Structure formats: structure tokens, C-alpha cells
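Asks: Have a look at this prediction, sequence included:
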Amino acid sequence: MTYSRMTLFAAGGAAGLFALACAQQDTGTWSVHDMNRPQPAVVTPGMTATDTAAGTAPSDAVVLFDGTNLDAFRTGGGAAAWKVEDGIASVQGGDLHTRQDFGDCQLHLEWRVPADFAGEGQNGGNSGIFFNDKYEIQILNGYENTTYPDGSGGSFYGQHPPLVNPCRPKGDWNTFDIIYTSPRWNEDGSLASPGRATVLFNGVLVQNNQAFTGTTVHGDTTKYGSPHGPGPIRIQDHTDPLQFRNIWVRPLGN
């Protein structure tokens, strides 16, 4: 596919990790079952999470949190403020931003709401993941906890409710696996194609290549702003005591 009038903002500085894979992408026309066609890069998969142990990242991922430290993140202009103990990062002191910028990517994280937390509705275990620091996928306990549908866990906040609610009870670990595609812009700055995401919540599809209608805002309709390139991934401190483990990202460059 050729983009003649389009500016593509893709994986940013992290794309170097995928130079080999990009070099192996098809650049010509191949016959069926052509053994000269470039082979896919070999990636060692990570371990799947269990109730008692975090999963691990695949070999080509950028590890953001493996239970040891939050050096891949910042809070404001300084060090990450969240507490790390027993391999778990607990929300406190402000949002986390990745120090590295990302565009198109695959993100994995594991999160839970403490079993003794008594909040309800939008205060029932609330956080969120912002891609390009602009487009939010909601994190919220949805087990025996109701709220407005476009603010449920797995929603595009204020835009699209999740297809279903597969949330586990408080005290249990949930997983998000997200495939995110950044918006594309024409040379005149107009929107060529919206940002999109596919979301698997505990392995269940809750967003299927869904388009963002614009940047995330609270309590209002939304639209796209000025063109932008890659940006940080932000994990929100909504003041609820959420916990996180095993956070990694795979940049997906063109």
C-alpha cells in the first residue's frame, strides 16, 4: 500500500527494536508458497499470568514494569511516584507517563482492585490508559458495580461502551491486551483516518478495531485536535487504590 498524500505518525523512537522485522516485511510480489519470501522474525513468547503470579513479556517487547521498578515511567517531570512492593505497583501521587513515546503498538497490562476497597460507580476502582496521552481506554471494576456504559471498564471513555463486561471480582487480577493504531493526518493537517483500538479484557473481545471519535474529554462530545506524532502512554491516578503488574508494549511500525 502506498500513501501519497498522507503523513504517517507510527511507532516513534521505539521502532528501532523492530528494524529487523520491518526489513523482513514484503516489498514485492510473491508466488503462492514461495520459499524465497522473507521469513517472520522469531519471537519467544512470555509466560501467561496466573492468579498467584504475573505473566512475563515476549522477547521483542519494551518492558515497562516487571515488578522491580518504574524507571520506564515518570510522574510530571520527575521519578514515578507510585509505590512498588512485592512485584506490584500501587497508584499514588499522580499519573504515570512512559518516558518513551509510542505510536502504533500492542500493550499488555494486569490490574486489580483490592478486595477490601468499598468504592462504587465511577469511584469503584477507576483508572485509565491513554494512548498518545490523548485517547483513553477505561479501567474500572465492573463486577457487581454499575455505571454509565461509556465509562465502564474496557470502554473508550465517553465514546464507546465495551461489547460485554468480563470483569473479575475485586481482589482478582484482570488483564488488558490492546492493539492500538494512531490517527493518520493529511498533509494539510486534516484527519485522514481516526485512531483505533482492539481490546481484549481477560481474553474476551470488548472493542473490535473500534475508532476513537476524538481525544478523550469528560462529560462532553469530542473531536480531533491538531496533528500529532507518537506520544507517551499514560496510566491514570484517579485516586482509587488500583494495583498493576506485568506491563509491556510492542511497537508496531510501518
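Replies: Happy to help now that I have it. Numbering: from 1, shown residues only.
Asks: contacts and neighbour counts: CA atoms only from here.
Replies: OK.
Asks: where along the stretch 151-254 of the chain do the strands fall?
Replies: Ranges of strands within the stretch 151-254 of the chain are 174-181, 184-186, 191-193, 196-201, 204-211, 234-235, 243-251, based on DSSP state E, counting those that start in this stretch.
Asks: who wins for proximity to E85 among those strands?
Replies: Taking C-alpha to C-alpha as the criterion, E85 comes closest to strand 243-251 out of these, the separation being 10.3 Å.
Asks: Give me the angle between that closest one and strand 174-181.
Replies: Going by axes from the mean of the first three to the mean of the last three C-alpha atoms, to 10 degrees, strand 243-251 is angled at 30 degrees with respect to strand 174-181.
Asks: Identify all contacting residues around strand 243-251.
Replies: Contacts of strand 243-251 with the rest of the structure, by C-alpha atoms under 8 Å, 6 or more residues apart in numbering, involve 11, 14-15, 17-18, 54-57, 60-67, 87-91, 102-114.
Asks: Next one for the comparison:
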Amino acid sequence: MGDLMARRHTRVAIAGARIGAPVLSMAFAALVAATASAQAQDQQQRDPAKTEVWTPLPKAVATPKDAAPSDAVVLFDGKDLSAWEAEQGGQAPWTVANGAFTVVPGSKGIRSKRRFCDIQLHVEWRTPVQTRGFEGQHRGNSGIFLQELYELQVLDSYDNPTYANGQAASIYKQAIPLANASRAPGQWQTYDVVWKAPRFAQGGGLVSPARITVLHNGVLVQDDTVLSGKTEYIGAPSYSPHGCAPIYLQDHDAKVSYRNIWVREL
């Protein structure tokens, strides 16, 4: 009886072995295939071409030394004020000499004939050397108004204390600059500006406020600053619907000069 039982267990074991071998072989093959697939996927993910985007190609913009980019709108090239007009229309009354133009105090401001919304703006400016007897807001005051409504302050802020949200590179009465990068009177200074115009709904409501980034003499002084509305001398700023509009330069009774003004529409 013992021999019979032993022979039966042996036969069962042999039969099980015969059945298990193909199963194990299939499982091993599946594991190998899964590993190979994972390796292939990993290799595919590591392929640098999978993250290369070839279109659309950015347009080519030439950037000649000491000149405006090739796609810029030049508003002053050192020769005349043909791109500008008087505040109330007609010929711009400011004087042109030696590659620059200068405010004629009492003549009122000038504005670009062309209207703009989102822009990159480059402008160079200089406050007068004669500062004796003048201080604060009465020393080399002018202003660059984006869309005629939002003032980036121009002022001799070199060793000239005034209220911080009214000094050079401030968004007048709204945003204090991050630094005072002013040069001495009589030296040329530079503003490089990125301006994002406000957006309004068809019904007149504000969709998104104006934003501005400014570099003063290469120093970041306004970093994507959000404006609360148009510039006000008295009272809080607020918005009212408008479209694209000229750049306006202010006459504030000081012989401030400007040169090399250009705009890239964004």
C-alpha cells in the first residue's frame, strides 16, 4: 500500500512539473517583454527630439548698434518733430538742435501722431544743468504719459528730495520706484519700458488693469507694476474706458530734453 501511494504522489508531482514548466516559461517571457517595453518607453522619453518645438518661428529682428530695432516705430531720429504734434493739434512747438529736442516752457505738451496700446518704449532724456534755486518738483520736471493718461515721472532726482511716489521713475502718485538710479543734471538718462494697456469690456467695465515694467539707466525700477487707474494730481486714480492713444510728453516749465525715442508694438 505504501509503495502504491508513493508511486501515485510521484506521478502527480511529475504531472505537475510537466504542467508548471510552460506556465513559468510564459510568465518569464511576459516579464521580459514588460521590461523591454518599459526600457523602450524610458528611452523614448529620454529622446531630446520629443520636446523640440519647431514652429512657429519667431520673426527676425535686426538690432544694429546705437540704432532702433528693425521693427521699431521711430518717433524721433534726431532731425525733426514730424512724428509729433502740439497738445491741441498743429505743429509741435518744441525746439530741435544737436540731435535732441527740448521743452519750450509755457508751450504745453506734445503728443505722438500715432496711437499705441501694448508697447516696448525706449526714450532718452536729460534735465537742465541750471538747478540753482530749484528743488523738489520744480527741478527738471516733465513726464511721459502712456496712452496720454498714465504718467511715468521725469524729474531731476539726483540729490533732490521729494515725495517718493513723485520722484524720477515713479508712476506718478501711484508707485514708488524700486531704486533711485538718477544721474546728475545735464547727463543723458534712459528709460526702457514695457507697457501693457488696460482692457475694457464692451459695457465699459475693467477687464484687466494696465501694467508697466521700467528700467532706468539699466536698473529695474518698476517690476510688472499694476496701475490703479489714470494719473491724478489730486485724488485717487481710477479707470474709464478708452482705446489706443498717443504718447504724451509733458511741459512742466523746465527745459527737459529728449532724444532717441522708438516704440515696438507688442
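Replies: Nice, I can see it. It should be emphasised that the depicted structure is a prediction, and the values quoted were computed from it without experimental measurement.
Asks: TM-score for this pair?
Replies: Overall, the chain-to-chain superposition scores 0.81 on the TM-score scale (TM-score structural alignment, normalised by the length of structure 1); 214 aligned residues with a C-alpha RMSD of 1.4 Å.
Asks: circling back: just the contacts of strand 243-251 of structure 1: which are in helices?
Replies: The helices in this structure, assigned by DSSP state H, contain none of the contacts of strand 243-251 of structure 1.
Asks: can I assume Y248 of structure 2 is in contact with R114?
Replies: No: between Y248 of structure 2 and R114 no contact is recorded; they are 10.7 Å apart, counting by C-alpha atoms under 8 Å.
Asks: out of the two, which sits in the busier spot?
Replies: Neighbours were tallied for Y248 of structure 2 and for R114 using other C-alpha atoms under 10 Å; the higher tally belongs to Y248 (24 against 14).
Asks: so what corresponds to that one in structure 1?
Replies: Taking TM-score structural alignment as the alignment basis, one finds that Y248 of structure 2 is matched in structure 1 by R234.
Asks: Same question for Q147 of structure 2.
Replies: Taking TM-score structural alignment as the criterion, the aligned counterpart of Q147 of structure 2 in structure 1 is N132.
Asks: any idea how far T222 of structure 1 is from that match?
Replies: Here the criterion is C-alpha to C-alpha, to the nearest Å. By it, N132 of structure 1 lies 16 Å from T222 of structure 1.
Asks: dump the residue contacts of the closest residue to the match of Q147 of structure 2 other than its chain neighbours.
Replies: Setting aside the residues directly before and after it, N132 of structure 1 is nearest to G231 in space (C-alpha to C-alpha, 6 or more residues apart in numbering), at 4.1 Å. Contacts here follow C-alpha under 8 Å, 6+ apart; on that basis G231 of structure 1 touches Q100, D101, F102, G103, F131, N132, D133.
Asks: okay, N132 and T222 of structure 1: which has more neighbours?
Replies: Between N132 of structure 1 and T222, N132 has the larger neighbour count (other C-alpha under 10 Å), namely 23 against 15.
Asks: The more buried one and F73 of structure 1: what is the separation?
Replies: For N132 of structure 1, the distance to F73 of structure 1 - C-alpha to C-alpha - is 14 Å.
Asks: Please apply the same query to T213 of structure 1.
Replies: Per C-alpha to C-alpha, T213 of structure 1 is found 27 Å from F73 of structure 1.
Asks: I am assuming the match of Y248 of structure 2 contacts D95, so please confirm or correct that.
Replies: Yes: under the criterion of C-alpha under 8 Å, R234 of structure 1 lies in contact with D95, with a separation of 6.7 Å.
Asks: Mind telling me what Q39 of structure 1 corresponds to in structure 2?
Replies: Structural correspondence for Q39 of structure 1 with respect to structure 2 (TM-score structural alignment): L57.
Asks: what does V63 of structure 1 give?
Replies: Match for V63 of structure 1 (TM-score structural alignment): V74.
Asks: Who's the closest spatial neighbour of its match, skipping the chain neighbours?
Replies: Here the nearest residue to V74 of structure 2 in space, its sequence neighbours aside, is W262; by C-alpha to C-alpha, 6+ apart that works out to 4.3 Å.
Asks: helix, strand or coil for P56 of structure 2?
Replies: Classification of P56 of structure 2 into helix, strand or coil gives coil, according to DSSP: H, G, I helix; E, B strand; the rest coil.
Asks: Please disregard the earlier target; I meant H9 of structure 2.
Replies: For H9 of structure 2, the assignment made with three-state DSSP gives helix.
Asks: And for the one 10 residues further on?
Replies: Taken by three-state DSSP, the conformation at I19 of structure 2 corresponds to helix.
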